[in-house]
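1. Any chance you can model this:
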Amino acid sequence: MGRHEWIPGARRWSLTALLGVGAAVLALVVTLISTLPGDGPSTRGTTRDGGTVHGTPANPTAATKPDVGWGFTHTQYSADEGSGAATARVEGLLAGTGLPQNQHIMGWGAGNPEPVKGRYDFQEMDRRIDFVRKSGGTPVVTLCCAPDWMKGGKAGAGTTDWSQAALETAPTPDHYKDFAALAATVAKRYPDVRHFIVWNEFKGFWNDSGARWDYEGYTELYNLVYKALKQVDDKIMVGGPYLVMDSVDPRQKQDASTTLRGTWGAMDQRVLDAFAYWNRHKAGADFVVVDGSSYTKDDDLLPNEFAATDKLTAVGAWVREQTHDLPLWWAEYYVEPADGNDDRNGWREDHRVAVQATGMIALVKGGASSGFYWNPEEEKGTGCPGCLWTPTGSANGGRELPMYDLVSRFGKEFPPGTTYRTVPVARDDVPNVRVLADDKVVLVVNTLGRAISAQADGKRFDMKAYEVKWLRR
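-> You can find the predicted model right below:
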């Protein structure tokens, strides 16, 4: 998901194209020389063992836990670039929240980390990790995607094909160990990153002849990466398989699960088979990662956009049962179908936030303790449907949007380890509201596009259309 946001440093790559072939090669050589392992700018800090680390000083925690809580994923455009005033505004917004922030190693704002075997370019990745540090976030890294030479490109060419088809290509089996070595290099470069997700949505792991997922190939790659990371530091937390938990229309027979289904649809049995294989043959896991949407593969919200989120609860409960209650992360979760450009323009923002809040409640009820909102930030402009803040391309950007209030408040009020409580809701309100509560707060969502008077936890209160309300207990 988020499939159309690939190219890192778009302005830099456009300039390279203009320089011409000879200048581009020269620029690449300069970049590679300046980014050999261990090199970096003068703003390096030190780790506890005396080694060096790029950028803002890194402080790895002594005791790592398998959960990080509720945060967001950086996409192609994010608050690490743009107007200084705007990026500082977002840093201030995030300061003190500790929100986990996820970044991929290639694509979604990061350049090719190893354009030539053994030579590294972490320029964009460094900038993103430094932003996470400066804004006080908990860094998480998704180990995807792979340099061209690992997946059929010409060795030593140092070129990168940023097309969607190319980026979604997995390493060839003879390069699985090379990818694991790259993962270890990333872990050494960023010692304060304690949580790694292996690959993204099984990209490139489809078996055409068998019309199924190549779960054997993914699991082989996963196991090599898992072992490589544990050799760097056995306290590093590793998770997978980051499968898309696709569902189909409940009337569909082909590829439909006969056991994991509901009014929201039926799970694609091929996904469940892939998950089961990884679960049986994995070398280990500190947490389990999935992603998916409340809607079907045909973008149907069944029976409606709010009730469709029950799928997230059912899938989460199934995953937890299969993995004997390993901590469950949702690397991505979607409740609103997007268009071909991955834009969400179908709903008003209050409607969008209400369905999103209902989805997050559903994730928790399914046993999830960590999750990442896919932040679809625009490069420029003032509007940004579904974004956490306005684009940072102008000095007036970086301003909080309603979705940020929901995601950050949810992360603050319901951190990992929260004990959830059942609260009484008036019988007439049960079909109209969704509720989540612990000992301190009650989150109530009005699922109707009109105002209501609701009663929950012994309190009577008015709610506007699609209002998300927090009550202190």
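
2. going forward, measure contacts and count neighbours with C-alpha atoms only.
-> Fine.

3. The residue nearest to residue 17 when sequence neighbours are not counted is in what secondary structure piece?
-> In this structure, residue 17 finds its nearest non-sequential neighbour in residue 24, 7.2 Å apart by Cα to Cα, 6 or more residues apart in numbering. Here residue 24 is covered by helix 21-34, with elements defined by DSSP states H and E.

4. Residues touching that helix, excluding its own?
-> 16, 17, 40, 119, 120, 121, 158 (Cα atoms under 8 Å, 6 or more residues apart in numbering).

5. Report the distance from it to the chain centre.
-> Put simply, helix 21-34 sits 32 Å off its chain's centre (Cα atoms, centre = their mean, to the nearest Å).

6. Mind listing what's buried along it?
-> For helix 21-34, burial by neighbour count (16 or more other Cα atoms under 10 Å) applies to 24, 25, 28, 31, 32, 34.

7. which one of those is nearest residue 184?
-> Checking these against residue 184 by Cα to Cα gives residue 32 as the nearest, at 18.8 Å.

8. Before we compare anything, build this one as well:
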Amino acid sequence: MSAESRRVVVPVLVLVLTALLGCTGAAPRAAGAAEAAFNGTGCSSAAVRGGFQVGVTHAEHSIGTGTDPTAPPPAPAALARARRTLSSVGPLQNMHLFGFGEWANPRHGAHGPFDWSSLDARMRLICATGGTPVITLCCSPSWATDHYDPQAPDDTTHLYDAPLPSHYQDYADLAVAVARRYPFVRYFQVWNQFKGFYGVPRPDGSVDYSQWDAAAYTSFYNTVYRALDGYRKSARVDLRIGGPYVPFPTWSDPGAAGHPAAVAALRGQPWGTVDQRALDALDYWLAHDAGADFLAVDAGTDTEPACPDTAPDCTDAQKYRRFPDQAQGAAKFKALDQYLHGLLNHRQLPIWWSEYYAPVDGTNASTAAMYRGVLDAMAASGASAALMWSPEYEPNLPTDCHDASGHQECSNGFPALWTEPDLWGGGGPPPGPDYLSIVRTFTGSHRG
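-> Reported below is the predicted structural model:
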């Protein structure tokens, strides 16, 4: 097709496809506009029971939903291909309250009108593919921080800031409003990766990064938990709440940048040394949480750089991430699962790997053997669920990458299950290893 004829055809195609798939690519309604509650047709609220399953977390782009609601909708055939793939895995499908594809602030102001358009669009995708929805209660609308601008209610500049304590209850009220709107959603995770809680504020305004602010996170978690638990007791006995979604940074340097794990099984191993600050944060939460129905955690097989590559005294061995081999990667997840089971002791909380990664190089790509090895280790060591981050293929562009001491470091390239559907095709298998077959091995019992 010539460039001239393509310019003529594209507007017509967009109009036709918009008529066919209007809800997929529709712009969000204005906040406060009348919006009929979505009834969850197609969604499952079945409990996760026994065994181990791998679900997905929808991120910036996922089968026509995501960051740009005004983009032309995908071609119907591409959309159908991607949806068939999504229907064959899980069934757990996770989405965020705000951020990671949900870019319409669900509430304009702490007590303002609601805008459900972004959440509804993604929920329709989950239900259309027979998913069991999970909602991660993250991240921060600007009104929950000290940067609110009523003229820019969808501003994401401070998305990863921790909510202010004065807005903990407002955030908890929003969580209950979400649970009411989607009465078929059983699972809620409170926050994501301890964002905004990685240091303790000092009186002079500086931050002490030698410890994470587990007390502040736990106070926030407990406020949200008590609000949802109150709603559960009055109307939703099946609702389940989990936290703290804590990540486990791991260092190739046995000194772990000054914070090596105190537990021998997590220190000085061939796969690295876990950061004690993460373990301390988890210990604090377990000792002070108001309740929980599952334990949410996060890790990857790679190790952190020991120092910034711009530091004058940083050696080559410290400047970039390390990538343990297949056996070491599996051993790391097995060791972490065993450690977590020991911590939980009598509580018997199911372990959810809310994120997991198995990169073999700086592009964040993996291999079939490496990826399967990590999942096998989780399953064998008693984990209940794992959520694959961003299952839609987004190739690395040159602008996504930078050189780190001769090693390519990229922001994308993660394993995926389907290619991005668009006007011209897509929705099929991505290049590289067949991760879909691996993930389907760990599909929940009621999937085909």
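
9. could you flag which of the contacts of helix 21-34 of structure 1 are buried?
-> Among those, those classed as buried by 16+ other Cα under 10 Å are 40, 119, 120, 121, 158.

10. hmm, back to that, so after the helix holding residue 24 of structure 1, what's the next helix or strand?
-> Later in the chain than helix 21-34 of structure 1, the nearest helix or strand by DSSP H and E is strand 45-46.

11. so where in structure 2 does that next one end up aligned?
-> Per TM-score structural alignment, strand 45-46 of structure 1 has no counterpart in structure 2.

12. Now do that strand: which elements does it pack against?
-> Judged by 3 or more Cα pairs under 8 Å, 6 or more residues apart in numbering; DSSP states H and E, strand 45-46 of structure 1 is in contact with strand 52-53.

13. name the helices or strands packed onto the next helix or strand after the strand it packs on?
-> The C-terminal neighbour of strand 52-53 of structure 1 among helices and strands, as given by DSSP H and E, is strand 70-73. When contacts are defined as 3+ Cα pairs under 8 Å, 6+ apart, strand 70-73 of structure 1 packs onto strand 100-104, strand 368-374, helix 402-413.

14. Strand 70-73 of structure 1 against structure 2, how far on average?
-> Comparison of strand 70-73 of structure 1 with structure 2 after fitting gives an average deviation of 0.9 Å (mean Cα distance after the TM-score superposition for structure 1).

15. Give the aligned range of that strand in structure 2.
-> By TM-score structural alignment, strand 70-73 of structure 1 lines up with residues 54-57 in structure 2.

16. The matching stretch: how far from the chain's middle?
-> So, by Cα atoms, centre = their mean, the centroid of stretch 54-57 of structure 2 is 9 Å from its chain's centroid.

17. again, but for stretch 272-283 of structure 2
-> Worked out by Cα atoms, centre = their mean, stretch 272-283 of structure 2 lies 20 Å from the chain centre.

18. Go through it and flag the buried ones.
-> Using 16+ other Cα under 10 Å as the test for burial, stretch 272-283 of structure 2 gives 272, 273, 274, 275, 276, 277, 278, 279, 280, 281, 282.

19. What's the match for the second one in structure 1?
-> Counting by TM-score structural alignment, residue 273 of structure 2 lines up with residue 266 in structure 1.

20. in which helix or strand would I find its match?
-> Assigned by DSSP H and E, residue 266 of structure 1 falls within strand 265-268.

21. Give me the mean deviation of the helix or strand following that strand from structure 2.
-> Next along the chain after strand 265-268 of structure 1, taking DSSP H and E as the criterion, comes helix 269-281. Compared with structure 2 after the fit, helix 269-281 of structure 1 shows a mean deviation of 0.4 Å (mean Cα distance after the TM-score superposition for structure 1).

22. now for helix 269-281 of structure 1, which elements pack on it?
-> Packing partners of helix 269-281 of structure 1 (3+ Cα pairs under 8 Å, 6+ apart): strand 212-213, helix 215-232, strand 237-244.

23. follow-up on the earlier one: in TSV: the buried ones among the contacts of helix 21-34 of structure 1, plus secondary structure and distance to residue 169 of structure 1.
-> Output for these, formatted as TSV (DSSP: H, G, I helix; E, B strand; the rest coil; distance: Cα to Cα, whole Å):
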residue	secondary structure	distance to residue 169 of structure 1
40	coil	30
119	strand	21
120	coil	20
121	coil	20
158	coil	17
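
24. Now tabulate these in TSV and tack on distance to residue 191 of structure 1.
-> TSV is the format used below for these (distance: Cα to Cα, whole Å):
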residue	distance to residue 191 of structure 1
40	15
119	19
120	17
121	17
158	27
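
25. From residue 291 of structure 1, how far out is residue 236 of structure 1?
-> Using Cα to Cα, to the nearest Å, we find residue 236 of structure 1 at a distance of 22 Å from residue 291 of structure 1.

26. Same question for residue 75 of structure 1.
-> 16 Å.

27. Just to check, residue 185 of structure 2 is in contact with residue 127?
-> No - look at residue 185 of structure 2 against residue 127 with Cα atoms under 8 Å: they stay out of range, at 10.5 Å.

28. Quickly list what's touching both of those two.
-> residue 133.

29. Looking at those two, which has the bigger crowd around it?
-> residue 185 (24 against 20; other Cα atoms under 10 Å).

30. ok, the more buried one - contacts?
-> By Cα under 8 Å, 6+ apart, the contact set of residue 185 of structure 2 is 45, 132, 133, 134, 135, 179, 239.

31. any idea how far the nearest residue to residue 434 of structure 2 once chain neighbours are set aside lies from residue 420 of structure 2?
-> Leaving out its chain neighbours, the residue that sits closest to residue 434 of structure 2 by Cα to Cα, 6+ apart is residue 368, at 6.9 Å. Noted for residue 368 of structure 2: a distance of 21 Å to residue 420 of structure 2, by Cα to Cα.

32. and what of residue 401 of structure 2?
-> Using Cα to Cα, residue 401 of structure 2 is found at 20 Å from residue 420 of structure 2.

33. Between the two, which has more neighbouring residues?
-> Between residue 401 of structure 2 and residue 420, counted using other Cα under 10 Å, the more crowded position is residue 420 (24 against 15).

34. Contact partners for the counterpart of that one in structure 1?
-> Under the alignment by TM-score structural alignment, residue 420 of structure 2 pairs with residue 391 in structure 1. Counting by Cα under 8 Å, 6+ apart, residue 391 of structure 1 touches 78, 79, 377, 378, 379, 380, 381, 382, 383, 384, 397, 398.
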